[in-house]
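Visitor: after the sequence you'll find the predicted model.
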Amino acid sequence: MAVLTEEQTMLRDAARSWAQESSPVTVLRKLRDDKTSGGFKRETWKEMADMGWAGIVIPEEYGGVGMGYQTLGLVLEETGRTLTSSALVSTALCAATVLVLGGTEQQKQQWLTKIASGDAIGALAIDESHHHDPLQVQVEAKRDGEGWKLSGRKRFVLDGGLADFFIVSAKTAAGITLFLTPANASGVSKQALSMADGRGMADVAFDNVVVTTSDVIGQIDQGLKVLEPTLDCARAGLAAEMLGSATQAFETTLEYFKVRTQFGKLIGTFQALQHRAGKMFVDLELGRSCVEAALKALDEKSPDASVLVSLAKARMSETFHLVSNEMVQMHGGIGMTDAHDAGLFMKRARVAEATFGSAGFHRDRYARAMGF
């Protein structure tokens, strides 16, 4: 387990307390049943911003606190325990990182300050199919005078239904370029999607959306230089959230072992279940080590960061999948019902596994990086 500073410990404890008191799993149930919520309430996002969470990776000169990805990972782990749905990943992590790495001074002043204050939600619009593949880009930016016109469609944009602005990857003359466009720009339309886990995504269409040089993030034709490190930060942060969710699922299952009786004995005394619980514990500890190493590497700008990130995301995708399955099975019949939380953890595992690359995607990426 990582050694935390006093500030990090206080922030983690505050996040745990807030999540348990203000955002228990029952809140997710209500959001899931409210098909118009978009996945979370803006009031929740504003509350998080007031606690400083929205600006954890944003420099102080733009209203943030500049505490880095390890610190944001601590918050995401705690909110993951209660399956809290918010803009932390889409905005505090993805959108903020893109702007910090490649935004112009004007873009930073306009949008980073709004993110830090909770007055804006940003969304990364990069995927165009059911599978995560940021290199496969068909959305095109055609030259139009001094600017461009964006045309095409992005799929499964995280928090896209509530976004105030999009960061869009598009084909340009000699590569991929990132553009920032307001969600209310002429030609932008979105179709809200409610995912299996109750989170909100959206398909976003761009019909000759006008963008200019001032909307470019990074360099023209070189958007991957900003996008790839941003996605690594997103994957590591999501892995931290998955770690929190999987840990809570495991702890809930252990508590059930201590109260459920079968054949006149507590089921926790059955050796077969003890072995399965032992495997889950080991996998969770391995996952924690991978996640902490990835977040640390990102903060230190280590050349091994991308490899460690794929290791963490692959490990946590597999571990959360296993633990959520075992949670349902070990709870027996009640675990199959919607009245119990087990199903919510399983559904969250399935969606989180596919977001920003599945375990298979990251195993392949890791293997290529290691020269296999």
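Guide: Structure received.
Visitor: all contacts plus neighbour counts: C-alpha atoms, from now on.
Guide: Fine.
Visitor: and Ala202, that's in a strand?
Guide: Yes - the assignment for Ala202 (DSSP: H, G, I helix; E, B strand; the rest coil) places it in a strand.
Visitor: for it, give me its contacts.
Guide: Going by CA atoms under 8 Å, 6 or more residues apart in numbering, Ala202 touches Arg155, Phe156, Val157, Leu158, Asp159, Gly160, Gly161, Lys190, Gln191, Ala192, Leu193.
Visitor: report the buried members of those.
Guide: Arg155, Phe156, Val157, Leu158, Asp159, Gly160, Gly161, Lys190, Ala192, Leu193 (16 or more other CA atoms under 10 Å).
Visitor: take those and keep only those in strands.
Guide: Arg155, Phe156, Val157, Leu158, Lys190, Ala192, Leu193 (DSSP state E).
Visitor: so how far does stretch 160-178 reach from one end to the other?
Guide: End-to-end distance for stretch 160-178: 17 Å, by CA to CA, to the nearest Å.
Visitor: mind putting the contacts of Ala202 into CSV with distance to Met48?
Guide: Below are those laid out as CSV (distance: CA to CA, whole Å):
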residue, distance to Met48
Arg155, 27
Phe156, 24
Val157, 21
Leu158, 18
Asp159, 16
Gly160, 19
Gly161, 19
Lys190, 26
Gln191, 26
Ala192, 23
Leu193, 24
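Visitor: need the contact list for Val157.
Guide: Ala123, Leu124, Ala125, Ile126, Asp127, Met201, Ala202, Asp203, Val204.
Visitor: nearest to Val328, of these?
Guide: Closest approach to Val328 among the contacts of Val157 (CA to CA): Met201, at 25.8 Å.
Visitor: quick check, that closest one in contact with Lys154.
Guide: No - the pair Met201 / Lys154 is not scored as a contact, 10.9 Å apart, by CA atoms under 8 Å.
Visitor: mind listing the shared neighbours of those two?
Guide: Between them, Met201 and Lys154 share no contacting residue, judged by CA under 8 Å, 6+ apart.
Visitor: His275: neighbour count?
Guide: His275 has 11 neighbours, counted by other CA atoms under 10 Å.
Visitor: one more to weigh against that first structure:
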Amino acid sequence: MDFTLNSEQSMLRDSARRYLAQAGGASWQGYADMGWLGIAAPEDAGGLGGGMAELAILTEEMGRALAPGPFIDGAVLATRLVDRLAASDARGALLQEMIAGTRRLVPALYEPGIRYQLTPRTHAARVGAGYRLSGTKVLVMDGAAADGLLVTASLEGGVGLFLVDREQPGIDCRTYRTVDGRDCADFRLDLTIPADRLLSAKALDAVEDALDEARLCLCADMLGGMDSAIEMTAEYLKTRTQFGQKLASFQALQHSVADLFIDADSVRSSVLRAIPAFSRGRVERQKAVSACWVNTFETAKRVTGMAVHLHGAIGFTTEYRVGHYLRRAIVSERRFGDVEFHLERYMNG
């Protein structure tokens, strides 16, 4: 298979790299102005209809730039869920608002005490013309800044997905920052919502499918971070002097950087192998994504950790950029299932 970027993909990569370097990570509206919020949305809703290759290219550049904000959660995972599950009369309007950046939705999928299981303890019960939602959702990226939450809840006979307005009474929000400095929130839900806020009563398969897309995007994000950390380390060794010589002149350090490059390249191969799996069966896709996840995060922690080590004491400071790649890898590994979870999924798939 030819993995060479076509002209449009090359333009996407180059423009994203320039924009993120100049804008310092940019804003949600900036992403909308660039058209990035529409990459995962279908053309019939005003989106660009991009596939996994385009999403991986963009998220790789975001990882390189340490871009803040929940792009993967809001512009990939949430967009895919609305596209696949919302009723036809609501789908187009919701997607158009999300593409324009005027409505920010983030998924609320995970709960305390059940690790990465997607069958929720949050319960939805029919009450009159609506539903009563009760439960707790955790680790919602940028949840406090969102306009709405896409909440999974158990219904009789399945798992439903509900659209919940962020400011509606009955929502208790606790905000905090993760180790890598990103905003996160936990929610306690005890509220009644209209029946038309149920996007789907059979949402579990669509959630699994969309999560795999988000997982591969996060692997691409890690790849971009590794590449940047390696570039920073190589440049640092060329300028730092020790014992009267540039550190880059020591053969052992040259070999260390070469090993980092080889390790990162193995992750690139894993991402490229996983992209075509999205056009095949679910089992093959899940195995490809989990294999990519395990290789990516075992490698990312090793590569970014060694990059910090080779910088010496300055690499551990919060003011210096290279340490943030390590922190991002540590937090990201636990976003959509850790290495142990994906090893088990791969073995049992």
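Guide: Nice, I can see it. Everything numeric in this text was worked out from a predicted model, so none of it was measured.
Visitor: mind putting the ones in strands among the buried ones among the contacts of Ala202 of the first structure into JSON lines with distance to Thr26 of the first structure?
Guide: As requested, those are exported to JSON lines (distance: CA to CA, whole Å):
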{"residue": "Arg155", "distance to Thr26 of the first structure": "29"}
{"residue": "Phe156", "distance to Thr26 of the first structure": "25"}
{"residue": "Val157", "distance to Thr26 of the first structure": "25"}
{"residue": "Leu158", "distance to Thr26 of the first structure": "22"}
{"residue": "Lys190", "distance to Thr26 of the first structure": "28"}
{"residue": "Ala192", "distance to Thr26 of the first structure": "23"}
{"residue": "Leu193", "distance to Thr26 of the first structure": "21"}
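Visitor: ok, back up a step: dump the buried ones among the contacts of Ala202 of the first structure to TSV, plus distance to Ala49 of the first structure.
Guide: As requested, these are exported to TSV (distance: CA to CA, whole Å):
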residue	distance to Ala49 of the first structure
Arg155	27
Phe156	25
Val157	22
Leu158	19
Asp159	17
Gly160	19
Gly161	20
Lys190	25
Ala192	24
Leu193	25
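Visitor: just these now: which is nearest Glu285 of the first structure?
Guide: Leu158 (28.3 Å).
Visitor: return the residue of the second structure aligned against the closest one.
Guide: With TM-score structural alignment as the criterion, the equivalent of Leu158 of the first structure in the second structure is Met141.
Visitor: and for its match, nearest residue in space, chain neighbours not counted?
Guide: Cys184 (4.5 Å; CA to CA, 6 or more residues apart in numbering).
Visitor: and the counterpart of that neighbour in the first structure, how far is that from Gly343 of the first structure?
Guide: Residue pairing (TM-score structural alignment): Cys184 of the second structure is matched to Met201 of the first structure. With the distance defined as CA to CA, Met201 of the first structure ends up 20 Å from Gly343 of the first structure.
Visitor: higher neighbour count, the two?
Guide: Applying other CA under 10 Å to Met201 of the first structure and Gly343 shows that Met201 carries more neighbours, namely 24 against 20.
Visitor: contact partners for Arg29 of the first structure?
Guide: Here Arg29 of the first structure is in contact with Gly198 (CA under 8 Å, 6+ apart).
Visitor: you'd agree it is in a helix?
Guide: Yes - if the criterion is three-state DSSP, then Arg29 of the first structure is within a helix.
Visitor: aligned partner of it in the second structure?
Guide: Counting by TM-score structural alignment, Arg29 of the first structure has no partner.
Visitor: test my guess that Asp142 of the second structure contacts Pro70.
Guide: Yes - here Asp142 of the second structure reaches Pro70: they are 6.2 Å apart, a contact under CA under 8 Å.
Visitor: can you list residues touching both of these two?
Guide: Val106.
Visitor: so which of the buried ones among the contacts of Ala202 of the first structure comes closest to Ser245 of the first structure?
Guide: Of these, the one sitting nearest to Ser245 of the first structure (CA to CA) turns out to be Leu158, at 18.5 Å.
Visitor: wait, isn't that closest one in contact with Gly122?
Guide: No - counting by CA under 8 Å, Leu158 of the first structure sits too far from Gly122 to count as a contact (9.3 Å).
Visitor: quick check: neighbours shared by the two?
Guide: In contact with both Leu158 of the first structure and Gly122: Ser90, using CA under 8 Å, 6+ apart.
Visitor: could you pull out the strands in the stretch 1-150 of the first structure for me?
Guide: 122-125, 140-144, 147-158 (DSSP state E, counting those that start in this stretch).
Visitor: average gap between the second one and the second structure?
Guide: Think strand 140-144 of the first structure. Its match in the second structure and strand 140-144 of the first structure itself, once the structures are fitted together, sit a mean 1.3 Å apart by mean CA distance after the TM-score superposition for the first structure.
Visitor: what stretch of the second structure does that strand fall on?
Guide: When the second structure is aligned by TM-score structural alignment, the counterpart of strand 140-144 of the first structure is residues 123-127.
Visitor: now the shortest one
Guide: On the basis of TM-score structural alignment, strand 122-125 of the first structure is assigned to residues 105-108 in the second structure.
Visitor: just after the lengthiest helix in the first structure, pick out the following helix or strand.
Guide: For the first structure, the helix with the greatest residue count under DSSP state H is helix 224-257. Counting by DSSP states H and E, the next helix or strand C-terminal to helix 224-257 of the first structure is strand 261-262.
Visitor: center of the second structure, which residue is that?
Guide: Ile72 (3.7 Å; CA atoms, centre = their mean).
Visitor: so how far is Arg215 of the second structure from that one?
Guide: Taken as CA to CA, the span from Ile72 of the second structure to Arg215 of the second structure is 9 Å.
Visitor: before we move on, what about Thr239 of the second structure?
Guide: With CA to CA as the criterion, Thr239 of the second structure and Arg215 of the second structure are 37 Å apart.
Visitor: mind checking which of those two has more residues around it?
Guide: Arg215 (22 against 12).
Visitor: could you measure from whichever residue in the first structure pairs up with Gly337 of the second structure over to Thr337 of the first structure?
Guide: Taking TM-score structural alignment, Gly337 of the second structure has Gly357 as its aligned residue in the first structure. According to CA to CA, Gly357 of the first structure stands 29 Å off from Thr337 of the first structure.
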